[in-house]
Structures are given as C-alpha cells and as structure tokens.
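A.B. asks: Sequence first, then the predicted structure:
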Amino acid sequence: MSLKVGDQAPDFEAKNQKDETVKLSDFRGKKVVLYFYPKDNTSGCTAQACNLRDNYSNLQKAGYEVIGVSKDGVKSHQKFAEKQELPFTLIADEDTNINQAYGVWKEKSMYGKKYMGTARTTFLIDEDGKIEDIIEKVKTKEHTAQILK
C-alpha cells in the first residue's frame, strides 16, 4: 500500500535518541516533518540532518516539529544527534515497521547488488495527522527549502 496526499498518516510508537517512547499522535495539533533516511553518520544523511538543524528555527516558525526515522538503534541515534547537535527527535525503527507502514522500505541496488533499504522520503503531516505533501526527490543540502516552498 502506498500513501498519498490526503491520507491519514500511520501512527507509530518507538524509542527516540533519549530512549523515550514517542508516538506520532503525541504531535496532534502541530505540523510534522517526518523524514526517513537510510543511515546515521553517512554523508547524505548528515547533510540532510544538518540542513534541517541549521534551519530548525525557520521550520518551527512555520509551525513544524521535525522527526527523523531510520533503522539505526537508539545508541546510534544518540551519537549522531550529539555529534551533529541535532535539536529534533530521531526515531529508532530497527524492525522497519514504520518504514514499511509508510512504504519507504524498498529494494535498492548498489554495484549490481540488490538489498532492502530506506528510500529517502519526507512526509509533511498537518495538525490533524493527514499527509499534506510527500517529498520523494529529497535534495539533502536544500531540504528545508523543499519543505517551506
């Protein structure tokens, strides 16, 4: 099942980098940037996270909370968030249930080898939990501009 604009965003419950349980429904009444990325501390994912960090105040002024999701664990997220001074929540989706619910867990290919991984995708979710936009062609160094367009 693939999600589209206007659909209700699937709720989830998972641990963040502070080992706290977070639910998407906790953010009702706020707009959410829910971004899926492949791996902590890789060049593209770091560029994307730092772009969001550097523009975090602009995103907040526009009413957004930012939540990053990858299949890395809590400890990996802790190190990534500390190293890059990330002010927003990172969700550990080690079993890929959230990736799968959002349809971003896909077959990928590198050097002719096929494997399953996260397709870098961002969902903009409104105050009522409905998807208002889906960004599939994420520009890691210009991501905030794509969100606030």
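C.D. replies: That came through, no problem.
A.B. asks: contacts and neighbour counts: CA atoms only from here.
C.D. replies: Will do.
A.B. asks: Look at the residue most central in space within the chain and give its secondary structure.
C.D. replies: Nearest residue to the geometric centre of the chain (C-alpha atoms, centre = their mean): Tyr35, 2.0 Å. Under DSSP: H, G, I helix; E, B strand; the rest coil, Tyr35 falls in the strand class.
A.B. asks: doesn't Thr122 make contact with it?
C.D. replies: Yes: assessed by C-alpha atoms under 8 Å, Tyr35 is found in contact with Thr122 at 4.2 Å.
A.B. asks: Which residue ranges of the protein form strands?
C.D. replies: 13-15, 21-23, 31-36, 64-70, 89-92, 105-110, 113-118, 121-125, 131-135 (DSSP state E).
A.B. asks: between the last one and strand 31-36, how big is the angle?
C.D. replies: Going by axes from the mean of the first three to the mean of the last three C-alpha atoms, to 10 degrees, strand 131-135 is angled at 40 degrees with respect to strand 31-36.
A.B. asks: got another, please set it beside the one above:
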Amino acid sequence: MALQVGDKIPFFTAIDSNGNSFEVRDYIGQPMVIYFYPKDDTPGCTIQACTFRDQYEDFKTLGAEVIGISSDSLSSHKKFASRYKLPFILLSDTNKKIRTAFGVPNDFLGLLPGRATYVIDKNGIVQFVFDSTLAKIHITKALKVLKTF
C-alpha cells in the first residue's frame, strides 16, 4: 500500500553514490524530500535532478535534505552525480525494496518505475505526496510545502 500524508516513513538503509551506507533514521530530526525517479541520464530524470540541484540551496535554507532514489547501480549514480554536479544524496535501490516500502506506483501501463516525491517532516511523517510524470513540477511543489513547516 502506498504511503499517504500522515504516515510514518519506513526505516531503510541503502548505499549512496559515494559508496557510503545511508540510514534514513539518521535524518529524522530534519525535513527530507525523498524523490523516486525511473532512471539516471534519461531526459526527464536529468531535468528533475538538475532542477533539484539548481534549487538545492533553497532546500538547505529550509533545513531539508534532498534524497533521490532509483534502481540504478552505484556506478551509474556515481557517474550521474558527477556529470551533473548533483550536491544531494542519490541512493541505489537495485532490489526495489525501498520503492516497494513507499508503495511508489509504476507509470505508463506499469512498464516504467514511477516518479514520486515525498515531503517528510522532522518527525519522519509524510506531509505531502506528489506522483506525476512531469519532472520539474516536483521541485516547486516540494518547496511550497516545506515553507509551511
């Protein structure tokens, strides 16, 4: 079942693009924007990542950390982050356990991994869910919600 506003996020661990272990529980206490995207280096995903990059300081000013998650490999994330100078965390979810725990739906008749953004408050509670194939809108919507905290 998909996470909804008011739900507590599931605790998970993953490997980030630098090869470090990431535990979401270490980020409880600050707001988070967790976004799931289909694939590194595809047009929509690159636009979305670069828009998060370009507005990353706005997220940091609001005390939030941005975390991007896809099923791409660690090496793919490393290249993607380096190529586009992405300052935020990218996590590899190759077995799709995190995607499944959040209940992110697939897009395009179930053929592609879905694109969804979750805004999480400092207590680990989902305050906003946005599921859309329109990549750039996720950033604007997430910032608007964070400003209400």
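C.D. replies: Received the coordinates, thanks. All figures in this text were calculated on a predicted structure; none of them were measured in a lab.
A.B. asks: Kindly provide the distance from the residue nearest to the centre of the first structure to Ala92 of the first structure.
C.D. replies: As judged by C-alpha to C-alpha, to the nearest Å, Tyr35 of the first structure and Ala92 of the first structure stand 12 Å apart.
A.B. asks: Phe27 of the first structure now?
C.D. replies: Taken as C-alpha to C-alpha, the span from Phe27 of the first structure to Ala92 of the first structure is 17 Å.
A.B. asks: Which one's more surrounded, these two?
C.D. replies: Taking other C-alpha atoms under 10 Å, Phe27 of the first structure and Ala92 do not tie; Ala92 has more neighbours (23 against 17).
A.B. asks: if I pick the closest residue to that one other than its chain neighbours, what's in contact with it?
C.D. replies: Leaving aside its sequence neighbours, Ala92 of the first structure sits nearest to Gly73 (C-alpha to C-alpha, 6 or more residues apart in numbering; 5.0 Å). With contact set as C-alpha atoms under 8 Å, 6 or more residues apart in numbering, Gly73 of the first structure has these partners: Ala92, Asp93, Glu94.
A.B. asks: Report the contact partners of the last one.
C.D. replies: Neighbouring residues of Glu94 of the first structure by C-alpha under 8 Å, 6+ apart: Ser70, Lys71, Asp72, Gly73.
A.B. asks: still on that earlier bit, what residue of the second structure matches up with the residue nearest to Ala92 of the first structure?
C.D. replies: In the second structure, the residue matched to Gly73 of the first structure (TM-score structural alignment) is Ser73.
A.B. asks: Check Leu148 of the first structure too.
C.D. replies: Checking TM-score structural alignment: Leu148 of the first structure goes with Leu143.
A.B. asks: Where is the longest helix in the second structure?
C.D. replies: helix 43-54 (DSSP state H).
A.B. asks: What residues sit buried inside stretch 105-116 of the first structure?
C.D. replies: Residues of stretch 105-116 of the first structure classed as buried: Trp105 (neighbour count, 16 or more other C-alpha atoms under 10 Å).
A.B. asks: what does that stretch rub up against?
C.D. replies: Thr96, Asn99, Gly117, Thr118, Ala119.
A.B. asks: so Asp19 of the first structure touches His77, yeah?
C.D. replies: No: using C-alpha under 8 Å, Asp19 of the first structure makes no contact with His77, being 9.7 Å away.
A.B. asks: Give me the more crowded residue out of the two.
C.D. replies: His77 (27 against 15).
A.B. asks: State the distance from the more buried one to Lys4 of the first structure.
C.D. replies: Per C-alpha to C-alpha, His77 of the first structure is found 28 Å from Lys4 of the first structure.
A.B. asks: I'd say the match of Leu148 of the first structure and Phe59 touch.
C.D. replies: Yes: judged on C-alpha under 8 Å, Leu143 of the second structure makes contact with Phe59 at a distance of 6.9 Å.
A.B. asks: The two - which one has more neighbours?
C.D. replies: Legend: neighbour count by other C-alpha under 10 Å for Leu143 of the second structure and Phe59, higher for Phe59 (21 against 17).
A.B. asks: give me every residue that touches that one.
C.D. replies: For Phe59 of the second structure, the contact set (C-alpha under 8 Å, 6+ apart) comprises Glu65, Val66, Leu143.
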